[in-house]
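Colleague: Here's a sequence, model it:
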Amino acid sequence: MTTASPLSPAAIRKAEEDSPKLRARDLANQLGLSEAQLVAARIGQGTTRIAAHPDRLMPAAELLGEVMALTRVEGCVHEKVGRYANYHPGPHAAMVLTEEIDLRIFPSHWVHAYAVETAREDGPPRRSLQVFDAAGDAVHKIHMRDTSAHEAWEDVVAALALPDQSEGQTVEPRKPVEAARTNPDKLEILRAEWTRLTDTHQFLRLCSKLKMNRLGAYRTAGEPFARPLAPEAVNTMLERIQARGVEVMVFVGNRGCIQIHSGPIRSLKPMGPWQNVMDPGFNLHLRLDKVAEVWIADKPTQRGPAVSVEAFDAEGELIFQIFGRRTDDRDWRPDWQDLVAGLESLREPAE
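Modeller: Now for the predicted structure:
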């Protein structure tokens, strides 16, 4: 089943003009639309419907030079500046692997895409490639910067443009976030097989086999495999990462894309409910009030223990994961282990 917009494209454009300072995602929610429907209302007026598959988009993105890659979930936005390159295609999972832009891509969720151009008074127009899933929720965006290869823009858009350039977009109903799935009857099996993990990627397969999900497995396993923290521990952790110069890996991902930052966190700038990392080449915008549940997870690998701090919202959606930065030969970092060990446990574990 697909859903057409309850508003005409003209009405959507009028609502945008009446709320010029409101972010697209917030305006879409206010209007009862998906963000893709908001964007598609301007097809033919600076917006072009383009091929969404990463096998088409990622090679095209390489032609745009230095850009900003953006991946988000409801409670967190992850932004990295760099160049797209080293794309590894795959039918179920693909990757972009560079020092600056590090992505894990799930092509089945790259359903709708648009090239968006908006004029501005000074400098080149604002230009971006924006990808959405079947429900019209943002999967990944590529924003050009003043220093990007703007001379390549028209050729890139022409190469990606689809025959259908009609206004508007039908979308599918949004699938709800899966709440924590626990299975206490499988506790002993979970713990026994957890200790035999040799790679972090095996963990989700284990959860699936035992009919749990990530959050449910953490709640089921308990310590020493997973330790609950109070939500406020997230900010404490970020402040200690900054103060101690610990190099970390910050993962933020939705169903279609996971984006990773590897390195230190140098600058924190809180603003209202947001805690913001504002570093050259890396910005993170985290809604601290969206963090409902936090866990430290300790998973064995062939390269040593992989210890992560993971935050979830009230619906059970994963907001972020942070690991110590891996090296070529080990996942274990003493400075990260010490930092995590000093975070105070939640007195009353989540139910």
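
Colleague: going forward, measure contacts and count neighbours with C-alpha atoms only.
Modeller: Will do.

Colleague: A28 and T170: what is the separation?
Modeller: Shown here: A28 relative to T170, a distance of 14 Å by CA to CA, to the nearest Å.

Colleague: Please apply the same query to A161.
Modeller: Separation of A161 from T170 (CA to CA): 18 Å.

Colleague: Next: H201.
Modeller: Using CA to CA, H201 is found at 35 Å from T170.

Colleague: Those two - which one has more neighbours?
Modeller: Using other CA atoms under 10 Å as the criterion, H201 and T170 rank with T170 on top: 18 against 10.

Colleague: before we go on, could you also do this sequence so I can check it against the first one:
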Amino acid sequence: MPSCLSASNGNSHNIKEINVNSALYERYQQAKADNKAKYARDLAAYLNVSEAQLLHSRVGHDKAVRLNVDAPTLLTELATVGKVKAITRNEYVVHEQVGRYDNATFSPHGGLILNPRALDLRMFFSHWDAIFALTEDSKHGERHSVQFFDKQGDALHKVYTTDETDMAAWQALIEKYATPDNAELTHEPAAAFTSQPVSEELKQQLEQEWRNMTDVHQFFVLLKKNNLSRQQVFTAVSDDLAWKVPNDSFNQLINTAFKDQNEIMIFVGNRGCVQIFTGEIKKIMPYQSEGSDLKWLNIFNPDFTLHMIENGIAECWVTRKPTQDGHVTSLEVFDNQGNQIAQMYGQRTEGTPEQEQWRQQVTALPRI
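Modeller: Below is the predicted model of the structure:
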């Protein structure tokens, strides 16, 4: 009589996967016991796996489950659970916003959660992949989350319950989509960006295209059409349209906006998600732990928190983009890989000119 193992190639594959997961889970438990890192992202880096792979290994061991649902459907149904905390981050900036997943609009390629001064999101679904739900113990009791990952295994977006979340609706949503099939994750390398060189002729063309814009979103078309990075275009156009400023400019503007109490907008994103804060800054706390080189800039508002590693900033640019309502001025912040890690605007309602106060705050930054 054949053994169960030899009777099915599928079972053999599943057992191999379970063994791999068990080995990673054991390494994870040891790393936690040894205090190698506090957060899942850092533990994954220590173990040389993706954060998605680490959470995948916890299914069947901890209170972690795989969800069998597409992102737009789940994001739409999250509106039923009430107030939650949404987190979107990249390598150097974490953006946390308490709010509701109301006013959702989706297309096959992207989506909006449109609640200005509350939960405000832009999503690009070609990057979205695996979804998990997790319940963890914390010093404040159980912590419940839904976590969305991209095809590289990086966290695109996380949703945590709050004291104002309808937990019955939350549990019903998780149970609705929980699946026993924790299929193997298939990661793919991030698409490499290869730009073209900028000739003198192209410089003139870019200048004209920039000056002809009537909406800030047309800038994305300009980049894609010409296959260029943002910084290449900034460097190519005249310095009344884009100019470099010191790397502490984000810090300077945050502190100026705090002092003046004008409303600003802070965009933080990654490959697949951008989260937007709109409002006044209520509390700023710089932080550097003893023995660490990392300098943190922290913002603490009642429903919004931002954590930025200021050492991660490699370049800051001010840009002026034409719209039907006049020029819109922004600060764009980049890391040493050329990734945009944050962007800042003055609060502006469509159809109205930007704040004169914001414009003065930005133009007061020294040029370099």
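
Colleague: what's the TM-score here?
Modeller: The TM-score (TM-score structural alignment, normalised by the length of the first structure) is 0.91; 340 aligned residues with a CA RMSD of 2.0 Å.

Colleague: Tell me who's in contact with the aligned partner of E293 of the first structure in the second structure.
Modeller: For E293 of the first structure, the aligned position in the second structure is E315, judged by TM-score structural alignment. With contacts defined as CA atoms under 8 Å, 6 or more residues apart in numbering, E315 of the second structure is in contact with 244-247, 333-336.

Colleague: for the residue most central in space within the first structure, what are its contacts?
Modeller: Here the mean C-alpha position of the first structure is nearest to the C-alpha of G253 (CA atoms, centre = their mean), at a distance of 2.8 Å. Applying CA under 8 Å, 6+ apart to G253 of the first structure gives the contacts 71-73, 259, 319-320.

Colleague: Now flag whichever of those residues is closest to A51 of the first structure.
Modeller: T71 (18.6 Å; CA to CA).

Colleague: Provide the secondary structure category for that closest one.
Modeller: Put simply, T71 of the first structure is strand when judged by DSSP: H, G, I helix; E, B strand; the rest coil.

Colleague: and the gap between it and I101 of the first structure?
Modeller: T71 of the first structure is 11 Å from I101 of the first structure, by CA to CA.

Colleague: shared neighbours of the two, which are they?
Modeller: Common contacts of T71 of the first structure and I101, defined by CA under 8 Å, 6+ apart, comprise Q259.

Colleague: Filter the contacts of G253 of the first structure down to the ones also in contact in the second structure.
Modeller: Contacts retained in the second structure from the contacts of G253 of the first structure (both residues aligned by TM-score structural alignment, their matches' CA atoms under 8 Å), given in the numbering of the listed structure: 71-73, 259, 319-320.

Colleague: Just put these in CSV and tack on distance to D18 of the first structure and neighbour count.
Modeller: Below are those laid out as CSV (distance: CA to CA, whole Å; neighbours: other CA atoms under 10 Å):
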residue, distance to D18 of the first structure, neighbour count
T71, 27, 24
R72, 26, 24
V73, 26, 19
Q259, 33, 24
I319, 31, 26
F320, 34, 27
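
Colleague: Closest one of these to D328 of the first structure?
Modeller: Comparing those against D328 of the first structure with CA to CA picks out Q259 as the nearest, at 19.6 Å.

Colleague: The closest one maps to what in the second structure?
Modeller: With the correspondence set by TM-score structural alignment, Q259 of the first structure lines up against Q275 in the second structure.

Colleague: for H78 of the first structure, same thing?
Modeller: Going residue by residue (TM-score structural alignment), H78 of the first structure aligns to H95.

Colleague: Please apply the same query to S308 of the first structure.
Modeller: For S308 of the first structure, the residue aligned by TM-score structural alignment is S330.

Colleague: E16 of the first structure too?
Modeller: Pairing criterion TM-score structural alignment: the partner of E16 of the first structure within the second structure is identified as K32.

Colleague: So which residues make contact with the helix or strand harbouring Q360 of the second structure?
Modeller: Assigned by DSSP states H and E, Q360 of the second structure belongs to helix 356-363. The list of residues contacting helix 356-363 of the second structure from outside it, by CA under 8 Å, 6+ apart, reads 253, 256, 262, 264, 318, 329-331, 345-346.

Colleague: just to revisit the earlier point, can you redo the contacts of E315 of the second structure as CSV, where the extra columns are distance to L67 of the second structure?
Modeller: Formatted as CSV, these follow (distance: CA to CA, whole Å):
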residue, distance to L67 of the second structure
K244, 44
V245, 44
P246, 44
N247, 41
V333, 35
F334, 34
D335, 33
N336, 35
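
Colleague: Sounds good, over and out.
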